[in-house]
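> here's a sequence, model it:
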Amino acid sequence: MTQKITTYLWFDHQAEEAATFYTSLFAGSRIVRVQRNGDAGPGEAGTVMLVEFELAGQRFLALNGGPHFTFNEAVSLYVDCEMQEEVDELWARLTADGGEESQCGWLKDRWGLSWQIVPSRLPELIADPDPGRAGRAMQAMLRMGKIDIRALEEAAAAG
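Next up, the predicted model:
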């Protein structure tokens, strides 16, 4: 079945490099198709125009569209992580080689694309029916860059 809605990412000229990197991060990921420019353009014949790829079964398109547009925080990719080790690995790999750490589980990769690397435990803790536990977990999260599950749980329990 074809995915009805697909995220379309605009890169200057690094679409294939980015798609290759992203597919290395998640099991069940792959490059589906690389479309090259023909003699009619829009880019130089033979260069990559569009890359179709899947991340954990979700389809994406990456375009080499030139420097006209760049990413900003208005759009991010949210990754639900089961374990702290997954948070740690993704955080390290996505911030490497020019990526930027931010706060509350957000970061930018080296191409400027925003990601939220969030352990599944975070929404559980901040939605705790005990408002004190939920509030302490929220306050702890607001002081974090990379989310630390153990620190969140300790903060929630510290009432």
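
> use CA for all of it now, contacts and neighbours both
OK.

> and the contacts of stretch 142-154?
By Cα atoms under 8 Å, 6 or more residues apart in numbering, the surrounding residues in contact with stretch 142-154 are 84, 87-88, 91, 101-106, 117-119, 121-122, 125, 137, 140-141.

> now list the buried members of those residues.
Buried by 16 or more other Cα atoms under 10 Å: 84, 87, 91, 101-102, 104-106, 117-119, 121-122, 125, 137, 140-141, out of these.

> another sequence for comparison is provided below:
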Amino acid sequence: MQRVSTFLWFDGRAEEAADHYTGAFADAKILDTQRALDGGVSTVTFELAGQRYIAYNGGPELSFTGAAISPHVECDTQDEIDTLWAALTDGGREGPGGSLTDRFGVTWQILPTTLRKLLDNSEPEAAGRVLTALHAMTRIDIQILIDAHDQPCL
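Alright, predicted model coming up:
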């Protein structure tokens, strides 16, 4: 199963934006909040009228351009990631950490469903290793993320 969501890049205001948007719509709710190692909010997943949005505190590098607002697709399997990646990069280009820009200039985030579990707040060191591995990739390799998570602490 694949799930498509809209990915919104913020400079430190993801939680504020999610609260604002969910306050503006009657049929809205916060689904999940992920925290960074420093305790600040990194990602807020919320729903407006049945549509999921991912608000991410990515920093000042992007403003609301094609890369800052992008469809976010969660895939259950490596095969789903590989198939979708191949289709969307045809005539487009790969980007970092599971992002790509298609031939029309639309930036997409193609990530595994299991990433949410791998970034669980109860294991900040493991989550840090997963994020390091994620940011070193273009097309996501689920097994590499799992291996980074499961790596024993030194």
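
> out of the buried ones among the contacts of stretch 142-154 of structure 1, list just those in strands.
Glu101, Trp106, Ile117, Val118, Pro119 (DSSP state E).

> report the central residue of structure 1.
Nearest to the mean C-alpha position of structure 1, by Cα atoms, centre = their mean, lies Trp115 at 3.3 Å.

> quick one: what helix or strand has the aligned residue in structure 2 for that residue in it?
Per TM-score structural alignment, the equivalent position to Trp115 of structure 1 in structure 2 is Trp108. Under the criterion of DSSP states H and E, Trp108 of structure 2 resides in strand 107-112.

> that strand vs structure 1, average distance?
With mean Cα distance after the TM-score superposition for structure 1, strand 107-112 of structure 2 departs from structure 1 by a mean of 0.7 Å once superposed.

> isn't Ser60 of structure 1 up against Phe53?
Just to correct that, residue 60 of structure 1 is Phe rather than Ser. Yes: Phe60 of structure 1 is in contact with Phe53 according to Cα atoms under 8 Å; the separation is 5.4 Å.

> just want to know which of these two has more residues nearby.
Phe53 (23 against 19; other Cα atoms under 10 Å).

> quick one: residues contacting the more buried one.
Counted by Cα under 8 Å, 6+ apart, Phe53 of structure 1 has contacts Ala19, Thr23, Ser29, Arg30, Ile31, Val32, Arg33, Arg59, Phe60, Leu61, Ala62.

> hmm, the fifth one is touching Glu54, no?
Yes: between Ile31 of structure 1 and Glu54 there is a contact at 6.4 Å, judged by Cα under 8 Å.

> who touches both of the two?
Thr23.

> pull the number of nearby residues for the residue mapped onto Thr95 of structure 1 from structure 2.
Applying TM-score structural alignment, one finds that Thr95 of structure 1 aligns to Thr89 in structure 2. For Thr89 of structure 2, the neighbour count with other Cα under 10 Å is 17.

> contacting residues for Thr89 of structure 2?
Contact analysis of Thr89 of structure 2 by Cα under 8 Å, 6+ apart lists Leu100, Thr101, Asp102, Arg103.

> what separation is there between it and Phe7 of structure 2?
18 Å (Cα to Cα, to the nearest Å).

> go on, His149 of structure 2?
For His149 of structure 2, the distance to Phe7 of structure 2 equals 24 Å [Cα to Cα].

> can you pull out the helices in structure 1?
Using DSSP state H, the helices of structure 1 run over 15-25, 84-95, 121-126, 131-142, 149-157.
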